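K.L.:
I need the structure of the sequence given here:
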Amino acid sequence: MSQAPSSQETDAASGRQENADELRQRLQAYGERLVAGVDGVFHFPIRHHSPACALHLKYALEELKPAAIVVEMPADFEPLVPLLLHPETEPPAAIVSVMDRDSQDRFTPAVVGYWPISASAPEWVALKAAAETGATLHLADLPSGTRLASQGDAEEDNGETPRLAPRVLADDQSITYSDYARGLVRRIGARDYNEVWDRLFEARLGDGDWRSFFADVGRDCLLCRETTSARQIVEDGTIAREKMMRSVLAKAKEKAGERPVAAIFGGFHTPALVDPSQRSKTTDDTLRTKTKSAARSYVVRYTEAALDRLNGYASGMPSPRHYARLFTMAEGDGLSSKDVASRLAVETFLDLSEALRRKETALPPALPSLREAVRHAEALATLRDLPGPGRFEILDAARSCLLKDEDLIYGSPVLETLHELMTGSGVGTVPKEAGAPPLLAAARKRAEALRFTIEDPSVRTRELDIHRKPRHRAASRFAHAMALLSTGFATLKRGPDFSAANGMKPILFEVWSYAWLPSVEARLAALAATGDTLEAACVFVLRDAITSLEDTGRGDDSEAAVFLLGDAAKAGVLSHAADIVPHLTRALTKDAEFSRLVRTLTRLEGLWRGRRVLGLERTAALGPLLETAYRRALDLIPMLAEAGEDAMASNSRALADLYHLTERFTIDARTEGPSAGENKSGALAAPRLDPVVLEERLRALAAAVPGGPLSGVLAAIGYLSGWRSERDVADAIRQGFDATTLSPDERCGPFAGALAVSSVLLRRSEEVLAVVDDFLARSSEDAFVSILPALRKTLSVLNPDEVDALAEQIATLKSSSSPLDLEMNGLDERELLGNIERANALTKLMEARGLGNWVHAGIEPETGK
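P.N.:
Below you'll find the predicted structure:
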């Protein structure tokens, strides 16, 4: 039995201080009363998903054979009980409850609640026992619609924007985060209350003494309740819920007569059902609830991973797979607590070794290391006075024995894999008769209509001809919508890049890999609150993303906003997402980062050029957005003269991109003619981007920054536009190379900027090539080595064909006797001799250029032997 965190405790009913002996006596009497069957009621205080609670409850129900079983579950879930008990239902599963908001906006999200059910849930044991023994089953909590309505009202009263935040209708937060629980954690020296709970209760999994077990659980939960403020109990709706629980329990006692009744409630509520003094004096009217609110409820498949995320440390048990295995072993084999814990520790470490072997991310531990880890876990259990190693002992042993030279700052493959194993990847099953939330049903229906295979969960590949086949375009939008919703249904392996101006040209097809896994259904069930259609769900997710950007101070991030616009366009919901265009417009007018703004402009151009396949041919917003972004970029050009050195490289590339984008739209405008608005086909004409204003801004910037990293890109743009000469470009590059006080990247900045504007400039301009050649010729070996990485990065913009052409030109320039032909296929003797001649010529040339040490490095001189 756990001890109180202090020798004196406040009596919740009277407010007087009691000494330690009085406290012990009161707790002793309370625990004994729970399991004594007073008035025919046996109280079983539980923690949700606790295998120890579940197994002891099974023992108790088998012994007592109660006439009635009362469970803390929403009363409106009663019609779903047959589905839960269906032979095809296997946990993890969940009851999803959805209540629509009272709103005129059809895209306003509903309120959603969950009741997760795991294999180790005491409620699952109770439901099965009622069916097996014929006991009447009573669900005693407020209907889910009432609870969701009260939470929705609180959200509206606080002025909060509706967000996707599923409510867990079965929670233990009042126990795990009470003052008593925190004090117990400190006294025992545990990491959190989960470790305390494991030591006090899960360690007693197989002892078989259910009376002593539930008496101790009840005492622990009583102290948690007595150290929780009355205000918190009122505010979270506990008072109204417990009134309902007492009413249902009284009716069950009346129907059972003299036969026993089993009352299975969260341990926090049990005191209010046993002792009237534990009831709050606050009237039940303090909780304003829409008692007539009805919710739609469904039984859905669930995953162990999702169960851990929703319940986790606050509302259940962490590592659900670990506890499910613990319960299964203890239930099936009848082993002692020590034997079960030891066996599970051995199997966990063996599974870890096999998982690491399959993942190939880390070497699996050697057998001696595994043996030492098991021994270490056993030793920790003995040190902590436990019958066998539990969850924390396994984790601690892994850290001590299986981590070899790992830097935990960057993560540990061993620990990550161990956590994955203990969390689990299992998926429950539910019968087809269970139905599905409207969103899930709509997604299944659309997937089938678009010929996606969803009955077979294996991974498949689908190629979509999005340019020529409307049905394939619809399938693409469905896949993109599912990706936007983070369902994990489909992954784009290959397809056009709508963020690039020429993204539609090289790739005509999309290739997707997809699989309709239970996790897809679990995610769609989690999104049931957002609406009944894919479009509504996508709109909510997009709205939520916009709100998040604004709340985190990124309202001026135009690139993040245009990403949302692209996601909406690819998913086919841009016409419904009315918030995106105004948000992007605001971001464009406020964004003060030039390079980011140009990237946004480039992405907008990609969407413009892909508008036909995206179904945006008549979307009037794209043109104005492009023009707004362009004007904003022009306004920021004069400020580039004052930009810091760290932004110069990105600004240079952005200037080059802006110039090329302007040129492309200028060509489009000439092709379409002077008309504005719609062209002859009815489609929107290209936006008008004024190249004259751009040239004026660039000329002024060139006058303001005659040197530095920006000079190369400005000189190259001016040369191509006719207002600068070829010599100006060469001089800008020379000035950069000659600035020996700058870093290598800064010295190559003008050269990189010029190549960003025109990658063929080096090959076509004799003056530019001469400047580069002269620089290399007069550089010492040390100077050349220091600047080589920056040069390589600068020249990386050249494609292979340009590199070959440049190499041939350099060979000609250097008067090589033969062109540099590196082709190695089909060599004969004559070609071999020719290659040797070329190699000798190249060696002499490199020696003449002062690179002889490079040629002969590592070659041992002949000794004449």
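K.L.:
all contacts plus neighbour counts: C-alpha atoms, from now on.
P.N.:
Noted.
K.L.:
which residues in the stretch 1-150 of the chain form helices?
P.N.:
Applying DSSP state H, counting those that start in this stretch to the stretch 1-150 of the chain gives helices spanning 20-34, 51-64, 81-84, 122-133, 144-157.
K.L.:
Val299 belongs to a strand, doesn't it?
P.N.:
Yes. Assessed by DSSP: H, G, I helix; E, B strand; the rest coil, Val299 belongs to a strand.
K.L.:
apart from its chain neighbours, what residue comes closest to it?
P.N.:
Leaving aside its sequence neighbours, Val299 sits nearest to Ile95 (Cα to Cα, 6 or more residues apart in numbering; 4.6 Å).
K.L.:
so who does that neighbour touch?
P.N.:
By Cα atoms under 8 Å, 6 or more residues apart in numbering, the contact set of Ile95 is Tyr114, Trp115, Pro116, Ile117, Ser297, Tyr298, Val299, Val300.
K.L.:
surely the fifth one is in contact with Val98?
P.N.:
Right, the one you point to is Ser297. Yes. Counting by Cα atoms under 8 Å, Ser297 touches Val98, with 6.3 Å between them.
K.L.:
which residue ranges of the stretch 151-300 of the chain form helices?
P.N.:
Under the criterion DSSP H, counting those that start in this stretch, helices of the stretch 151-300 of the chain are mapped to 173-176, 179-188, 193-200, 210-226, 230-235, 238-256, 270-274.
K.L.:
do the stretch 451-600 of the chain as well
P.N.:
Using DSSP H, counting those that start in this stretch, the helices of the stretch 451-600 of the chain run over 470-484, 518-526, 534-551, 558-571, 580-590, 594-609.
K.L.:
now the helix ranked longest in the chain: buried residues?
P.N.:
The helix spanning the most residues in the chain, taking DSSP state H as the definition, is helix 645-672. Using 16 or more other Cα atoms under 10 Å as the test for burial, helix 645-672 gives 648-649, 651-659, 661-662, 665-666, 669.
K.L.:
distance from it to the middle of the chain?
P.N.:
Centroid separation between helix 645-672 and its chain, computed with Cα atoms, centre = their mean, to the nearest Å, is 34 Å.
K.L.:
now the second one, please; I'll put the structures next to each other:
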Amino acid sequence: MSADTAADTAAGTGTGTAEGTGAGPSTGPTLLGVRHHGPGSARAVAAALARLRPDVVLIEGPPEADGIVALAGEKDMVPPVALLAHAVDDPAKAAFWPFAAFSPEWVAIRYAVERDIPVRFVDLPAAQSLALAEAPDEDGAEASDGDGGPRPPSDPIGALAAAAGHDDAERWWEDVVEHRAPGADALAPFAAVAEAMAALREQGGNSHRDELREAYMRQQIRAARRAGYGRIAVVCGAWHVPALAAMPTVAHDRALLAGLPKKVKTEITWVPWTHRRLSQHTGYGAGIDSPGWYHHLFTSTDEEPLARWLTRAAELLRAEDHPVSSAHVIEAVRLAGTLAAVRGRPLAGLTETLDAVRSVLCDGSDLTLALVHDRLVVGDALGEVPESAPVVPLQRDLARLQRSLRLRPEAHERELELDLRKELDTARSLLLHRLRLLGIAWGTPSRSAVNSTGTFRESWRLRWDPEFAVRIVEAAQWGTTVEDAATGKAVETALTTRELPELTGLAERCLLAGLPGALPPVMRVLADRAALDTDVAQLAGALPALVRALRYGDVRGTDAGALDGVARGLAERICVGLPPACTGLDADGATAMRAHLDAVHAAVALLEHGPGTLESPESPESPEPLADRWAGTLRALARREPSAGPATGVPGLLRGRAVRLLLDDGRLDSGEAGRRMGLVLSTANAPADAAGWVEGFLSGGGALLLHDPRLLGLLDEWLTGVSGDAFTDVLPLLRRTFSELEAGVRRTVGERVAGGPLGVVTAPVTATALDPVRADAVLPVLTLLLGLPAPTTGRIPRQPDRRSAP
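P.N.:
Alright, predicted model coming up:
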């Protein structure tokens, strides 16, 4: 962990007075060192501010936010929220400063805003922090101070806990801070750990980046004193308290800050945040493991927060069909308290609580406990920001669409089913697809029309990520509305894309997103690329996406006519170039080409007969239908057998697949297919090539071996005649081929082969002989079901044939 991160994750509370005056809180700045996102620190800050009644509150954070800090007092501002600063010229350069309800900084902000007390942010400006992030770290790989001193501690909480004789830093922190109510002297706890932080800094040193930040903070403290404020409260990470208490000279700090890089033009705003993102090391670098638990501890107003939390856990489990009663909750409360007493803790912490939940509410199941941890210990709380907060026009348009389409951003994942025949669902689908084009994956298709046979339904998984705020700012360069931005992004992507399959995929996404303004330029680029591309594999990979896109012409009301012409042109070129491209391929190349072969076959069928395509007359250059030309290509593949070696012909895998596709389409009868199989499986051909042919022929399903016993007989005759050495070589191919068949087909084929030599079978295999003993065993049940008298001879009495009655 860097020293910057260590400083911000430092656990502790401390107080001191700057300038070395040693005076009380009324004569000098009072330093309130906190742990970021610590509910114990938040309660201590609230108590300290109530006692101090400061004239101004200074908070660690970017000074650019001073102009929007008053928004924190509006009723529509609901934490968790974050300050987002980004470079104007490059929105990807961004930084977050998150706040939860239990963050000490948020408590200080609300205290000042509600009482109309000036509140200022005093950390390095975001404009310089973003520039500093790009500059090389002067500390180098050793992360020492600028003079070669020792590294700062990577875990100050752990260092303090170890000094106190504890091996669990989080448990120690809960005992000494989180479970401790403010005492009579609200400033005493701040002074206690300030001394510990000073000792840690003496042993661990400091980073150059922290030295810059602390020099800037000291300048802001001096500015507040020059402005005439007498009672100054400074809320900052505890790690910084010793550096702010013992102030050096003004010249010293100016010399340090003289080396800062040039400022980056920056904008800042408030954005919603989530508890789940608080559990990651972002912003302050103070990621916490249990934001949901901390929120409960901080907001609970009764004297039994543990019982209330366990009641919520029981409600969650009951909603998931787990049998949990009130008695379970009572017993879990008792067990948690007992565990705390046995472990010598003042109160039951999260560890004891989860142990009780696992044992009592979850019946020892870690899987059920994981649900409680995910929903309650971490949580999915999503904050809200008032509409008056500054945002880019694209964000305002997105918010308008979310309201009109009734798609509320939510932190937890949920399923959304859409019927594209409904106007509202179609508009929702267009919004989600447009956002995906912009790189904002709010929705992820779980069963898209692209991958299914239906075109009227889509399934999405929705979950809002707070960092989408940065993506929205980035996307604002392409337009002020979602539709305009998606159009601009699609056109720019088309101009920079070189691979043909990616271009056809982009055209498909433009149709899915309903972007009529983007489709013409994308199609022009696609047509130019397709005209110059001579790689048949590239063409084959591009065609399916184009044909799939044609299916949406009717469903979404979009004009896909431009795609039809390009798709047919690609298909014609594939028909001409595929046979030569399949010649001389190795095993891997043949496997890849087989996938293209299947995809093109399905695309041609859909292009000719599928729904949503346009019926266009064949051009003069195409005297025969496209389907017939494709069938001719498959026949050419099937005939290209190697004459002098594998490099002179098409691999057996592709030839067998071509025969199978022709057979399935009815362009080849089973007799001809059997004749071709007999030729391939003759002793004149190499066993490996024959095995590949069989794999390609059966890869579409092996049920035809059951319907046409002649084919099974040919295969059996060939396999029994393969030499031992050759059999060892072809066995892996055959095992792979038959492992892909349905279980019922494999079983039936095995039964028929086990019945004896098949030869060339011309009659269907008869059923096995009747077993009288087993048949008699079911007679009592059958007579009861049919309402017949009980049999006296062991057989069901034969009923008269009423069809022959006069």
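K.L.:
any idea what the TM-score is?
P.N.:
The TM-score (TM-score structural alignment, normalised by the length of structure 2) is 0.67; 696 aligned residues with a Cα RMSD of 6.1 Å.
K.L.:
re the thing from before, need the winner for burial among the helices of the stretch 151-300 of structure 1.
P.N.:
Compared across the helices of the stretch 151-300 of structure 1, helix 210-226 shows the largest average neighbour count, a mean of 24 (mean count of other Cα atoms under 10 Å).
K.L.:
what's the average distance of it to structure 2?
P.N.:
Compared with structure 2 after fitting, helix 210-226 of structure 1 has a mean deviation of 3.3 Å; criterion: mean Cα distance after the TM-score superposition for structure 1.
K.L.:
tell me which of the helices of the stretch 1-150 of structure 1 lies nearest to Ser319 of structure 1.
P.N.:
With Cα to Cα as the measure, helix 51-64 is the member of the helices of the stretch 1-150 of structure 1 nearest Ser319 of structure 1 (12.0 Å).
K.L.:
give the aligned range of that closest one in structure 2.
P.N.:
Mapped onto structure 2 using TM-score structural alignment, helix 51-64 of structure 1 covers residues 39-52.
K.L.:
and what of stretch 80-88 of structure 1?
P.N.:
So stretch 80-88 of structure 1 is aligned with residues 68-76, judged by TM-score structural alignment.
K.L.:
what residues sit buried inside that stretch?
P.N.:
Residues of stretch 68-76 of structure 2 classed as buried: Val69, Ala70, Leu71, Ala72, Gly73 (neighbour count, 16+ other Cα under 10 Å).
K.L.:
how near is the last one to Pro625 of structure 2?
P.N.:
With the distance defined as Cα to Cα, to the nearest Å, Gly73 of structure 2 ends up 71 Å from Pro625 of structure 2.
K.L.:
same check on Val391 of structure 2?
P.N.:
Distance of Val391 of structure 2 to Pro625 of structure 2, computed by Cα to Cα: 56 Å.
K.L.:
which residue of the two possesses the greater neighbour count?
P.N.:
Neighbour count, other Cα atoms under 10 Å: between Val391 of structure 2 and Pro625, Val391 has more, with 17 against 12.
K.L.:
find the nearest non-adjacent residue to that one, please.
P.N.:
Thr269 (6.8 Å).
K.L.:
do you know which of the helices of the stretch 1-150 of structure 1 lies nearest Arg391 of structure 1?
P.N.:
Across the helices of the stretch 1-150 of structure 1, Arg391 of structure 1 has its closest neighbour in helix 51-64 (12.7 Å, Cα to Cα).
K.L.:
how big is the offset of the closest one relative to structure 2?
P.N.:
For helix 51-64 of structure 1, the mean distance from the matching residues in structure 2 following superposition reads 1.1 Å, by mean Cα distance after the TM-score superposition for structure 1.
K.L.:
how about Ala94 of structure 2, what's its match in structure 1?
P.N.:
Ala94 of structure 2 maps onto Val112 in structure 1, with residues paired by TM-score structural alignment.
K.L.:
pretty sure its match contacts Gly531?
P.N.:
No. Contact between Val112 of structure 1 and Gly531 fails when scored by Cα under 8 Å: they sit 10.4 Å apart.
K.L.:
between those two, which is the more surrounded one?
P.N.:
Taking neighbours as other Cα under 10 Å, Val112 of structure 1 and Gly531 compare with Val112 leading, 30 against 24.
K.L.:
any idea how far the residue nearest to that one when sequence neighbours are not counted is from Arg609 of structure 1?
P.N.:
Leaving aside its sequence neighbours, Val112 of structure 1 sits nearest to Val98 (Cα to Cα, 6+ apart; 4.5 Å). Distance, Val98 of structure 1 to Arg609 of structure 1, using Cα to Cα: 41 Å.
K.L.:
also Arg778 of structure 1?
P.N.:
47 Å.
K.L.:
which one's more surrounded, those two?
P.N.:
More crowded of Arg778 of structure 1 and Arg609, by other Cα under 10 Å: Arg609, with 22 against 12.
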